[in-house]
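Peer 1: What shape does this take:
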Amino acid sequence: MKTYAADYVIVGAGTAGCVLANRLSEDPDVKVILIEAGERDRHPYIHVPAGFVRLLDHPTVTWRYRTEANAQTSNREILFPRGRGLGGSSAINGLLYVRPFAEDIDSWEAAGARGWNFADCLPYYSRSETWTEGSGPQRGTNGPIQVSRVKNPPEICGAVVAAARQAGLEFLDDPNSTTRGPSVWYYQQTRDGRRRSSAARGYLRPAMARSNLIVLTGLQVTKLEMNDTHVTGVCATTAGGELATIRAQREVISCAGVIGTPKLLEISGIGDRDVLDNAGIQTRVALPGVGANLQDHYVVRLGFRVRGAGTANERSHGLALAREMMRYVVSGTGVLTYSAAIVGGFAQTLHANRPDVQFVIAPGSFAAGRIGVLENEPGISCGVWQMRPESRGHVHIRSKDVAASPTIAPSYLTSELDRNTMVEGLRIGRKIFSQPEIARFIVDETVPGRAVESDEALLQYVRENGSTVYHAVGTCRMGEDPMSVVDSELRVRGMTGLRIVDASVMPTITSTNTNATVLMLAERAAQIIRSPQAAGFANQRSTETV
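Peer 2: Here you go, the predicted model:
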């Protein structure tokens, strides 16, 4: 058995783990160990922006999760991608950088997460980024993550923007530095030139030369080591079965994500008694909120056949793809630099008093409207999701087996509001694509098709074809009530020596994409952990020599 020791032991090298590894190891007197179950981020598709579509169910760089079948989504098991390896989901996501609405973060404080309001969090959004297009009061210019505009978007994308303006949406030059109402804009990418700017590339790689930071890959954490209610370290195992103990002089910080963190707590005997009893695990700390409150954005796509405009479809096959590959190598431009979408928008349905639907519009279309294989003929797609769903699900272990996937039940569409909003969101998308500026390119609607017109038929399409947008949050939420798992300083309730820093602590989902907010959260957590006030929490440790 191998034994390691450090001041801070970080479990999970995803977005938050990479941020913390960098920031905590800035102090040369502090030793940090970062543990990752996956491997180094060497797969070439990770670094090519458009490569993300080939990674969503990859056998080594994802966990290959599926959701539990649900009657509201036609009893399908839905692919639920989570990154595995350095960078975590920031290494496989669609590169879209969108900050939330101020009201999203303000609602956290209103619900009991003291000090977590947008004004106090804004500096940490800025600190995490280098906005490559200039400076502004809300944008960062010296952060580890490079954020860029899409260069030279295809002509048809400009037509979509013009059509959205005809449909009543305001054009925003920078959606990340302004108050946002119903609007249309171009997505910004976490991209550094031709390469993805993941948390591993931006935060971890520059820090790995530090002698006080150790990065252990290929090591699966199997449980937390505890002395009563104080966490002293973790146990782990390699793929070959070799055991390791990693001890924490100050704290263990779980950054294992919205699935991995509640799983780790429950495997260690921390969680809801009924869940633990059913899994055959003795309860050590009763926290009924562990694994509850799962929230996610559920997306469904409109697809259109087009003419008179180039799209990614015909540029992604045969000789055209070979030319695009050469273009990417020579100039770092072209279709291989595209992310999950190029044009975005916020729309407001009749069910809300502010924007409640987001669009992801890409100059390409997928078979059956589901992200994956691009069609051969020219096409364009418009993804629609509800920004603040009411539906709540859960993540819970099934057994003691650490290798077994937990039950993932997002409970999509269980709220009537969610169902109604998705249907109206599709109608707004159709309205945009019927405007003169874009209609001149449209041959036909391929999915769901013009014949799918009634609310009932549209809802059935939503049920049968929707999927995750990879924005799951909330399974170890922050707050002060009995169902919260961590307090406002991200300390696990009723315990010492253990914090959680990842998307699982978000009380409610942000209206928009979540990666920018995880970066912010981890930046702020690093400052909290390094503050003098944190010393008291860290010093309440076991008398065991570590």
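Peer 1: CA atoms for contacts and neighbours, from now on please.
Peer 2: Fine.
Peer 1: Name the residues of stretch 494-510 that come out as buried.
Peer 2: Applying a neighbour-count criterion of 16 or more other C-alpha atoms under 10 Å, one finds 495-510 buried in stretch 494-510.
Peer 1: what number of residues lie near residue 533?
Peer 2: Residue 533 has 10 neighbours, counted by other C-alpha atoms under 10 Å.
Peer 1: What segments of the stretch 301-450 of the chain are helices?
Peer 2: With DSSP state H, counting those that start in this stretch, the ranges of helices along the stretch 301-450 of the chain come out as 318-331, 416-432, 436-439.
Peer 1: Identify, out of those, the most deeply packed stretch.
Peer 2: Across the helices of the stretch 301-450 of the chain, the average number of neighbours (mean count of other C-alpha atoms under 10 Å) peaks for helix 416-432, which reaches a mean of 20.
Peer 1: Which stretch among the helices of the stretch 301-450 of the chain approaches residue 76 most closely?
Peer 2: helix 416-432 (16.8 Å; C-alpha to C-alpha).
Peer 1: among the buried residues of stretch 494-510, which are in helices?
Peer 2: Helix and strand membership here follows DSSP state H; of the buried residues of stretch 494-510, not one is in helices.
Peer 1: and which of the residues you listed is nearest residue 24?
Peer 2: Proximity to residue 24 was ranked across these by C-alpha to C-alpha; first place goes to residue 501, at 13.1 Å.
Peer 1: Next one: that closest one relative to residue 10, how far apart?
Peer 2: When distances are taken as C-alpha to C-alpha, to the nearest Å, residue 501 and residue 10 turn out to be 9 Å apart.
Peer 1: where do the contact lists of those two overlap?
Peer 2: Overlap between the contact sets of residue 501 and residue 10, as judged by C-alpha atoms under 8 Å, 6 or more residues apart in numbering, is given by 17, 253, 254, 255.
Peer 1: Let's see this one next, to set against the first:
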Amino acid sequence: MQQRYDYVIVGGGSAGSVLANRLSTDPSTTVLVLEAGRADFIFDPLIHMPAALMFPSGNPLYDWRYQTDPEPHMGGRRVFHTRGKVLGGSSSINGMIFQRGNPGDYAKWASFEGMEDWDYAHCLPYFKRMETTHAGADAWRGGSGPLPLERGPASSPLFQAFFEATEQAGYARTDDVNGYRQEGFAPFDRTTYKGSRMSASRSYLRPIRSRKNLDVKTLAFVTQLTWEGTRVTGVEFDQPGKRGQKVSAGEVILCGGAFNSPQLLELSGVGDPEVLAKAGVKTRAELPGVGDNLQDHLEVYLQHESRQPVSVQPWLKKWKAPYIGAQWLFANSGVGATNHFEAGGFIRTNDDVAYPNLMFHFLPLAVRYDGTGGGHEHGYQVHIGPMNSDVRGQVHITSDNPRKHPSILFNYLSTENDRREWVEVVRAARHILSQPAFAPFDGGELSPGAEVQTDQEIIDWIAKDAETALHPSCSAKMGTDDMAVVDPSSMRVHGTQGLRVVDASVFPSVTNGNIYAPTMMVAERAADLIAGNTMLAPENPPTYRAKAGLPLWPQGDPRNDAWNAKKDIPSSARVLAAADQGGEVR
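Peer 2: Take a look at the predicted model:
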């Protein structure tokens, strides 16, 4: 390891892996990645076998095991948050679902002060640059990026019943939730390839580890930024048996995620002076927005028993694990080669929203994310939760000890609108699962159960049973307003030099779906901003809108004007027909 690098990247997770790859493309640029977790050894099946995703959760070898403070609207219980403690970060242990979000999410981003160039047209080229889709490139999708994507087969009888039930319930199918039309139901894209997980590390770091200008250090826990005035000059970090190491940097880029990046900023004196003073930290740069605006998706499992032996539930029996492992290890096939999140979709639960506010993941088994609760013979379930909640939380340090987890509070269920949407979400999911297509399979609702019917009973069940969907974000948001932390034109931390943040913490608002894909897109775009490259030209293919005049924001908010001024987009059938004929959409 050298004593000085052009770029020191703190965190070798999703965003850090992208930046390491792109910034080290120039052989004259030196890059160091410091990852606090351990290496993602290629022979570790708990990382690379898709179906093993439940085992790292809660395991201290793989998981930082965060938890919230007592949530006041959830009976004072703490909600556990799994975060990856390994190279590749949470992309090495997540559910491998690849969802970009809705174009409306980026219209919302662009409506924030200073964020005009973060609309869908400017973000789309970077989504396309990072991916290789199973069907190849088109106006909406990429075909030659470092991240391969596979489409879930979703071919079992339970998946087919799910698709039929959604249509019977009055909802549409879509060809691609990441393409022209998100709204509707379809097989999902997954970050898997030939039966193995394709994490950010495996896709972006492993192929370029031999570059002489790139160093990657694991078990390297960064404790502090080093300063000269308001300029960051490097970092201090610990490794086993080597405490208090220092390295100098032309630039330090924080890629620790929605918990770690605000924590390190505050430990280093960047944040709200009152918060810092309480923790015994001297203020270097006053930025009251650090740690605020924290957002997430909460979810519940709506589970049914299956009367027919067509689920994958029996494969959860421990005595079958050796066979599953051997089949995956030697043939990259079988039950172990899928994440089982093969299909789902997006709907609007009311006519007052411009684009979907509910996401479904369908599973051909009934079990919690950590593998518990699967005592029945056969079952199926949907994971559901509002996508655009107006709930806001915060994450802040409580001491100057870098190894003490920060205080985390999301304030789940704290707003009237959030509680209203939760009732709509559960009723919409029950409507789908009660359709005739499921009649041959339905052995009764396991969770929440028939006794949960009224609005209040639904909210009480959610408060007792809901878990995080593991999408923490927005705690060091981009923008130019008084609460913004990061300059959207450069990713620099306001009021400092030589310091940038690139990860999910910089989102101004959480996107509609899983956040891995948007995090990678932000890192791809940030790499060009940081390196001073020519930015990819915006692209603006047609995208589906339910109808004009629906607000992104509350009624009367002037930020709705730009969105509602757009013309209605034609149906997907007309778009595809015109494309087939080589003509324009009219």
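Peer 1: Which of the shared contacts of residue 501 and residue 10 of the first structure fall in strands?
Peer 2: 253, 254 (DSSP state E).
Peer 1: Show me the one of the helices of the stretch 301-450 of the first structure that comes nearest residue 227 of the first structure.
Peer 2: Comparison of the helices of the stretch 301-450 of the first structure against residue 227 of the first structure by C-alpha to C-alpha identifies helix 416-432 as nearest, at 44.2 Å.
Peer 1: check the fit of the closest one onto the second structure and give the mean distance.
Peer 2: On the superposed models, the aligned residues of the second structure are on average 0.9 Å from helix 416-432 of the first structure, with distances taken as mean C-alpha distance after the TM-score superposition for the first structure.
Peer 1: That helix - contacts with which helices or strands?
Peer 2: In terms of contacts (3 or more C-alpha pairs under 8 Å, 6 or more residues apart in numbering; DSSP states H and E), helix 416-432 of the first structure is packed against helix 155-166, strand 298-306, strand 357-362, strand 379-386, helix 455-465.
Peer 1: Of these, which is nearest residue 320 of the first structure?
Peer 2: The closest approach between residue 320 of the first structure and any of those, judged by C-alpha to C-alpha, belongs to strand 379-386 at 15.8 Å.
Peer 1: ok and the closest one relative to helix 416-432, angle-wise?
Peer 2: 150 degrees (axes from the mean of the first three to the mean of the last three C-alpha atoms, to 10 degrees).
Peer 1: Where in the second structure does strand 379-386 of the first structure align, residue-wise?
Peer 2: Counting by TM-score structural alignment, strand 379-386 of the first structure falls onto residues 379-386 of the second structure.
Peer 1: ok, now stretch 132-150 of the first structure?
Peer 2: Under the criterion TM-score structural alignment, stretch 132-150 of the first structure matches residues 134-152.
Peer 1: Name the residues of that stretch that come out as buried.
Peer 2: Judged by neighbour count using 16+ other C-alpha under 10 Å, the buried positions of stretch 134-152 of the second structure are 140, 141, 142, 143, 145, 146, 147, 148, 149, 150, 151, 152.
Peer 1: again with stretch 454-469 of the first structure
Peer 2: Buried positions in stretch 454-469 of the first structure, judged by neighbour count with 16+ other C-alpha under 10 Å: 458, 459, 460, 461, 462, 463, 465, 466, 467, 468, 469.
Peer 1: Let me know the closest of those residues to residue 323 of the first structure.
Peer 2: The shortest gap between residue 323 of the first structure and any of those belongs to residue 469, at 30.3 Å (C-alpha to C-alpha).
Peer 1: Is residue 165 of the second structure in contact with residue 439, as I believe?
Peer 2: No - because the distance of 9.9 Å does not satisfy C-alpha atoms under 8 Å, residue 165 of the second structure is recorded as not touching residue 439.
Peer 1: Considering the shared contacts of residue 501 and residue 10 of the first structure, which possesses the most neighbours?
Peer 2: Of all these, residue 17 has the most neighbours under the rule other C-alpha under 10 Å, reaching 32 neighbours.
Peer 1: residues contacting that residue?
Peer 2: The neighbourhood of residue 17 of the first structure, defined by C-alpha under 8 Å, 6+ apart, consists of 10, 11, 34, 255, 256, 501, 502, 522.
Peer 1: mind redoing it with 7 Å?
Peer 2: Residues in contact with residue 17 of the first structure, defined by C-alpha atoms under 7 Å, 6 or more residues apart in numbering, are 10, 255.
Peer 1: And the residue lying closest to residue 462 of the first structure once chain neighbours are set aside, how far from residue 68 of the first structure?
Peer 2: With C-alpha to C-alpha, 6 or more residues apart in numbering as the measure, residue 300 is the residue that lies nearest to residue 462 of the first structure, at 6.1 Å, once sequence neighbours are left out. From residue 300 of the first structure across to residue 68 of the first structure, the span is 18 Å (C-alpha to C-alpha).
Peer 1: who's more crowded, these two?
Peer 2: residue 300 (30 against 17).
Peer 1: Do I have it right that the more buried one meets residue 463?
Peer 2: No - here residue 300 of the first structure lies out of contact with residue 463, judged by C-alpha atoms under 7 Å, at a distance of 8.9 Å.
Peer 1: Just name the closest of the buried residues of stretch 454-469 of the first structure to residue 366 of the first structure, please.
Peer 2: Checking those one by one against residue 366 of the first structure (C-alpha to C-alpha), the nearest turns out to be residue 465, at 11.9 Å.
Peer 1: what sits against the closest residue to the closest one other than its chain neighbours?
Peer 2: Using C-alpha to C-alpha, 6+ apart and skipping residues adjacent in sequence, the residue nearest residue 465 of the first structure is residue 300, 6.3 Å away. Contact criterion C-alpha under 7 Å, 6+ apart gives 383, 384, 385, 462, 465, 466, 467 as the residues in contact with residue 300 of the first structure.
Peer 1: okay, now the first one: neighbour count?
Peer 2: Counted by other C-alpha under 10 Å, the residues lying close to residue 383 of the first structure total 25.
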